[in-house]
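Participant: Structure here, sequence nowhere to be found:
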């Protein structure tokens, strides 16, 4: 180890002695600091790759795909709304805001594919469960739940009647191709918004806002657009 110019020899020798004979003092902290730095760097790179990129690129990818939903009436039901905000996320954003954002993007994508789209509520409107009974060809109710256990994560697809199961499976399978979350599967449940309809209808829990990771990701435009693309692909798989 050569002494750099400008550093007194006594100081240089002291540093050299410390580095050579005191490794037990600095080696472990240096290792953990280096490992922590690498973890932070990887986390930043992953965040920038998946969550910080503008949703514009994803939307362009969606527009480039060829879908034809002409003569198909699709009802999109953004859960809750108005006086009923639904679940509150760990970051303070309510369920009704998140699902309406997804619903608006989904509406635009489906209309671009030629579908007639009906929203069961406007942005700040409350619609009762009875009011959500709307005639159509396909029905999709969007939600993002919260649980007492913050460890619960993932997306889930529900249906009620046996004739709705195939549609639910198509939506679930397509979302599984797009989502970062654990696929909690397809389940039969007597939710009013699906059992009161006699045509293909599903309720999708896009994630769990009580989970910090689900909350962060669901609030990202890019991820919302990925879910939109998954739902559009699921519709296309079912119809074709």
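Facilitator: Now that the structure is in, tell me what you want to look at. All values derive from a computational prediction rather than experimental measurement.
Participant: When you work out contacts or count neighbours from here on, use the C-alpha atoms and nothing else.
Facilitator: Noted.
Participant: And residue 183, how far from residue 153?
Facilitator: Distance from residue 183 to residue 153, counting by CA to CA, to the nearest Å: 9 Å.
Participant: for comparison:
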């Protein structure tokens, strides 16, 4: 036992001597090792928390705790047209993480159709799941019209949701939908804007086209393909309709 203690003491003494008198041998290598470690840890943090790695986004909670709980609606006597953009031969904007635009907006429209029907509204869907319908063919008679889209830009940095209307009698409906979406969307609010999209300008009653996000943007694309987030958008649109009808 004494020999072990003596050997250990000699080892500690030798280590202490080396650290004290041989700094020129290890200071530079140690410095570069520490710098390399800092770079690796910083790169890992940025990749995980800033670049929105899909595996990390899966854990995101899309619900908005600041928004009041869902309420019961009564839309009896109201006819609402839902227009899922594109479809059939026209898939719309492509997706990197899931479904293309035509399927994303149809998924949201289908859930919205069920919610509206449960609330007593008569719902007209302008197309089926894989159906090709012309812009002229999307003109239907209703009390309210909502066209759903998730577009793309050449610049992948562009993100956010937008509501569009054409005529003055459509502006207020767009404002109510925009405000409701603003409470639940995780994306930048690009506002309620005038735009002459055919599905809206060919109507003589309140109609709005909603760009829910841009599939050319990595973050927008990912969340718009998540079922929970799609549900949040359905809830927001329901709230916007309720707000408009009860203004």
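Facilitator: Here it is on my side, so go on. Since the structure is predicted, the reported quantities are computational estimates derived from the model, not experimental observations.
Participant: So which of residue 183 and residue 153 of the first structure has more stuff around it?
Facilitator: Legend: neighbour count by other CA atoms under 10 Å for residue 183 of the first structure and residue 153, higher for residue 153 (24 against 19).
Participant: Look up how far residue 122 of the second structure lies from the alignment partner in the second structure of the more buried one.
Facilitator: Under the alignment by TM-score structural alignment, residue 153 of the first structure pairs with residue 159 in the second structure. From residue 159 of the second structure across to residue 122 of the second structure, the span is 33 Å (CA to CA).
Participant: And residue 231 of the second structure, by the same measure?
Facilitator: To residue 122 of the second structure, residue 231 of the second structure is 20 Å away according to CA to CA.
Participant: Residue 4 of the second structure now?
Facilitator: 89 Å.
Participant: quick one: which of the two has more around it?
Facilitator: Legend: neighbour count by other CA under 10 Å for residue 4 of the second structure and residue 122, higher for residue 122 (18 against 9).
Participant: what's the counterpart of the more buried one in the first structure?
Facilitator: Under the alignment by TM-score structural alignment, residue 122 of the second structure pairs with residue 116 in the first structure.
Participant: ok, now residue 111 of the second structure?
Facilitator: Using TM-score structural alignment, residue 111 of the second structure pairs with residue 105 in the first structure.
Participant: and what of residue 32 of the second structure?
Facilitator: Using TM-score structural alignment, residue 32 of the second structure pairs with residue 25 in the first structure.
Participant: same question, residue 234 of the second structure
Facilitator: Using TM-score structural alignment, residue 234 of the second structure sits opposite residue 228 in the first structure.
Participant: Likewise for residue 144 of the second structure?
Facilitator: Aligned counterpart of residue 144 of the second structure in the first structure: residue 138 (TM-score structural alignment).
Participant: now the spatially closest residue to its match that is not a sequence neighbour, what's its secondary structure?
Facilitator: Leaving aside its sequence neighbours, residue 138 of the first structure sits nearest to residue 74 (CA to CA, 6 or more residues apart in numbering; 4.8 Å). Put simply, residue 74 of the first structure is strand when judged by DSSP: H, G, I helix; E, B strand; the rest coil.
Participant: how many other residues sit next to residue 74 of the first structure?
Facilitator: Neighbour tally, residue 74 of the first structure, other CA under 10 Å: 24.
Participant: Show me what it aligns to in the second structure.
Facilitator: For residue 74 of the first structure, the aligned position in the second structure is residue 80, judged by TM-score structural alignment.
Participant: which residues of the first structure fall in helices?
Facilitator: With DSSP state H as the criterion, the first structure has helices at 9-21, 23-50, 56-64, 95-112, 165-178, 192-195, 212-218, 221-239.
Participant: Include mean neighbour count and distance to residue 206 of the first structure when you put the ones you listed into a markdown table, please.
Facilitator: Listed next are those as a markdown table, based on neighbours: other CA atoms under 10 Å; distance: least, CA to CA, whole Å:
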| stretch | mean neighbour count | distance to residue 206 of the first structure |
| --- | --- | --- |
| helix 9-21 | 12 | 54 |
| helix 23-50 | 12 | 17 |
| helix 56-64 | 14 | 18 |
| helix 95-112 | 21 | 8 |
| helix 165-178 | 21 | 9 |
| helix 192-195 | 20 | 16 |
| helix 212-218 | 20 | 8 |
| helix 221-239 | 21 | 8 |
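Participant: With residue 84 of the first structure as the reference, name the closest of those.
Facilitator: For those, the distance to residue 84 of the first structure is smallest for helix 95-112, at 7.8 Å, taking CA to CA.
Participant: ok, average deviation of that closest one from the second structure?
Facilitator: Comparison of helix 95-112 of the first structure with the second structure after fitting gives an average deviation of 0.9 Å (mean CA distance after the TM-score superposition for the first structure).
Participant: For that helix, name the packing helices and strands.
Facilitator: Under the contact criterion of 3 or more CA pairs under 8 Å, 6 or more residues apart in numbering; DSSP states H and E, helix 95-112 of the first structure touches helix 56-64, strand 73-78, strand 116-119, strand 138-145, helix 221-239.
Participant: one more time with 7 Å
Facilitator: Helices and strands touching helix 95-112 of the first structure, by 3 or more CA pairs under 7 Å, 6 or more residues apart in numbering; DSSP states H and E, are strand 73-78, strand 138-145, helix 221-239.
Participant: Let me know which of these is the nearest to residue 201 of the first structure.
Facilitator: Set against residue 201 of the first structure and scored by CA to CA, those come closest in strand 138-145, at 4.4 Å.
Participant: quick one: which of the helices of the first structure is nearest residue 128 of the first structure?
Facilitator: Nearest of the helices of the first structure to residue 128 of the first structure, taken as CA to CA: helix 192-195 at 9.9 Å.
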